[in-house]
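Trainee: Sequence and predicted model, in that order:
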Amino acid sequence: MTNKLNNIVVVGQGAMGLLWYHHLSQASESLNIKLSLLASNQTLLTKDQLNSASYQFTRYIQEQAEDSKLNSQLNYQTSYPLSYSQTTDISSAEVIILCLKSFHIANALKQIAKDINPNCLVILAHNGMGTLADVVKLLPSQQAILTMLTTHGSYRYAPLAVTHTGLGQSDIGLLAGELSLRQQEQLISQLNSALPQVDFHQDIVTKQWLKLAINCVINPITAIENIDNGKINNKNYSEQINLLLTEIIAVSQAESIDLLLSDLQLTVHRVAQSTAKNCSSMRSDVLAGRSTEVDYINGYIHRLGQQHNIATPENTRLWQQVRNIKSTT
């Protein structure tokens, strides 16, 4: 087991990848860590472009700012140097954080699996569930595979340009493999020094299901209806929300996960309220004509329902509807 976690690679140049890269980079000197970013398009860059790379970051801005002169986010935008990962960075990495769409996780790992040290901590940071089955096939049995769930808001408005749109927290836990207490404590300490609050959970799977339930409601409805998150709380969506959650609870129970309808209803309401003006990730993908993660959200409920012979008509309907929207854009 490695005793230090000082070499970190962030995989993915999307909103969440750049958010974590930025905050880890800002803390790198005090934490004494070496940090790099593995981007999907970096093989297309020239040597000069690789060596002179930079990204734009706009820090989180309180909406209640009194000074009207500070309304423009451009006033907060700053350029920072970017260090791209090389093969040696992958092989020496003690932590690899994959901030990717769920459908890119397995393919990204296939590209680098042969270079990953078996003692490296591999962290999956994506929406939805269902990637683990493919991931464990690509890595040694003892490899520590963790998941990280975050409620921070981040928006990429241009290539290598991101805005931190909302403060949140992150939950992390072990899905497979081996993790020492020392590794756990050091990992949480380093992540908290970069972008707090980060908490470790022994039962991270229940946390995954809670987030999945929220995503199964807010993401497809906002994408299909083309509405901001807050409008989910309108009464005309109440029946549909209850149908979705009731199906999710039935499937979760077959997976030995206990969820309560009243708790999920309240959580969905609170999340929609706290992110009322936000555009969900699935809605953003649909509007931009990109592939969505619906196969790993409502589609995951559909597939598990089939496995357990549990009907999931509402989740299945929304899964198919989002896929049809995507295919016609």
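Mentor: On my side now, so go ahead. Numbering: from 1, shown residues only.

Trainee: make it CA atoms for all contacts and neighbour counts henceforth
Mentor: Noted.

Trainee: Tell me, how many residues neighbour the closest residue to Ser280 other than its chain neighbours?
Mentor: Nearest non-adjacent residue to Ser280, counting by CA to CA, 6 or more residues apart in numbering: Asn219, 5.8 Å away. Applying other CA atoms under 10 Å, we find 25 residues neighbouring Asn219.

Trainee: ok, Gln73 - contacts?
Mentor: 58, 61 (CA atoms under 8 Å, 6 or more residues apart in numbering).

Trainee: let's bring in a second model and compare:
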Amino acid sequence: MKIVIVGAGAIGRVFGVFLSRGGHEVIFIEIMPDVVEAINRDGVGIMDIDMVDIHEMAFVKARAVADAREIADCDAVILAVKSFDTSAAIHSVVHLVTASSPILSLQTGLGNLEIMEQVVSRENIIGGFTFMAGTALLPGRVKHGGVGTTYIGELDGRITPRIERLRQAFNESGLVAQVVKRIVGRLWSKVIVYSAINSVSAVLRVKNGQLLETMESVTLLKRLIDEGQAVAEAQGIDLVYQDLYELLFSNCERTARNMSSMLQDVINQRRTEVDAQNGGLCRYGSESRVPTTTQQTMFELVRLIERWGQDSYQP
């Protein structure tokens, strides 16, 4: 398959490496010139989380462009940009998205699918999310944090030939992919769990596994989960997962040595996705008149860190 990946961040790079190794043609669309240059010069570099020597990094061939108009057609588009870039990204690839070349969102946040539907037909969108993890290193390089399941699904719940082709392409490339019927509910579940992991780890500046080491942090995580679940129930969302605490604990344990994406953004003084995660839950909570006091507090703390940083104090 000819697969276009919009956004060559950590997750985009990881998926690009696996798909390229699986024999697929991978083209990145990326606005950062140094990343485009590095990928076109060297390919995408990847190293496992256990590796400490950057010279152990393996490079996989790929192509990158800054202008999506350089690409005439493809078999599928993967959207792997931050939530606040969704609108610009979907507008840039509208000419590539058709029923036979659908766009798959692998973003973690609320509101992305709705933004996409304003630009392309809902029938040409595939919902999805992943438990793969990665840390962006130098331009075009990534540290892979371990294989996690990727869930994809048609928004109307149908099992179509095109989604089966995408699942097959993922699995044959070493990506563990499952086609599911209730993708929106599963996406909400991930947002609820990861809005807790991301915001608390970003404020405390700790890796995911450390969040389970104290009663106070676990209590805070559970409170965030409870509020998110209450919002989903008020919105009539079927979360699919029976126990979000178990999903929380298992993901913290599986990615124990990883820094969450939000913590990576804070450390690198980049804008976070807190607005589409904790902020999104707060907005839906307000709409449903469900209290989200803890979610709102974490949202405000992360926004303040974005504004001033944790190292801004000058005695």
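Mentor: Received the coordinates, thanks. Since the model is a prediction, treat every value here as computed from it, not as a measurement.

Trainee: and the spatially most central residue of the second structure, what does it touch?
Mentor: The centroid of the second structure falls nearest to Gln107 when counting by CA atoms, centre = their mean (3.8 Å). Residues near Gln107 of the second structure by CA under 8 Å, 6+ apart: 79-83, 128-129.

Trainee: And it? What does it align with in the first structure?
Mentor: Alignment note: Gln107 of the second structure maps to His126 in the first structure; criterion TM-score structural alignment.

Trainee: just Gly174 of the second structure next, same as before
Mentor: By TM-score structural alignment, Gly174 of the second structure lines up with Leu195.

Trainee: Thr147 of the first structure versus that match, what's the distance?
Mentor: The gap separating Leu195 of the first structure from Thr147 of the first structure is 16 Å, by CA to CA, to the nearest Å.

Trainee: still on that earlier bit, distance of the residue nearest to the centre of the second structure relative to Arg254 of the second structure?
Mentor: 20 Å.

Trainee: Next: Val60 of the second structure.
Mentor: 26 Å.

Trainee: Let me see the contact set for the residue nearest to His24 of the second structure when sequence neighbours are not counted.
Mentor: The shortest distance from His24 of the second structure to any non-neighbouring residue, by CA to CA, 6+ apart, is to Met1 (5.2 Å). Contacts of Met1 of the second structure were listed using CA under 8 Å, 6+ apart, and they are 24-25, 74-76, 169.

Trainee: ok, now how distant is Met1 of the second structure from Val26 of the second structure?
Mentor: Counting by CA to CA, the gap from Met1 of the second structure to Val26 of the second structure is 8 Å.

Trainee: swap in Asp67 of the second structure?
Mentor: 15 Å.

Trainee: follow-up on the earlier one: ok, so of the contacts of Gln107 of the second structure, who is nearest Ser288 of the second structure?
Mentor: Set against Ser288 of the second structure, the nearest of the contacts of Gln107 of the second structure by CA to CA is Ser83 (22.6 Å).

Trainee: Which position in the first structure pairs with the closest one?
Mentor: So, by TM-score structural alignment, Ser83 of the second structure is matched to Ser102.

Trainee: List the residues that contact that match.
Mentor: Taking CA under 8 Å, 6+ apart, one finds 126-129, 131, 293, 296 in contact with Ser102 of the first structure.

Trainee: ok, now which ones touch His24 of the second structure?
Mentor: 1-3.

Trainee: Apply 10 Å and report the result again.
Mentor: Listed by CA atoms under 10 Å, 6 or more residues apart in numbering, the contact set of His24 of the second structure reads 1-3, 16-18, 62, 169-170, 173.

Trainee: which one of the residues you listed has the most neighbours?
Mentor: Going by other CA under 10 Å, Gly16 tops these with 28 neighbours.

Trainee: just to revisit the earlier point, any idea how far the match of Gly174 of the second structure lies from Leu179 of the first structure?
Mentor: Taking CA to CA, one finds Leu195 of the first structure at 22 Å from Leu179 of the first structure.
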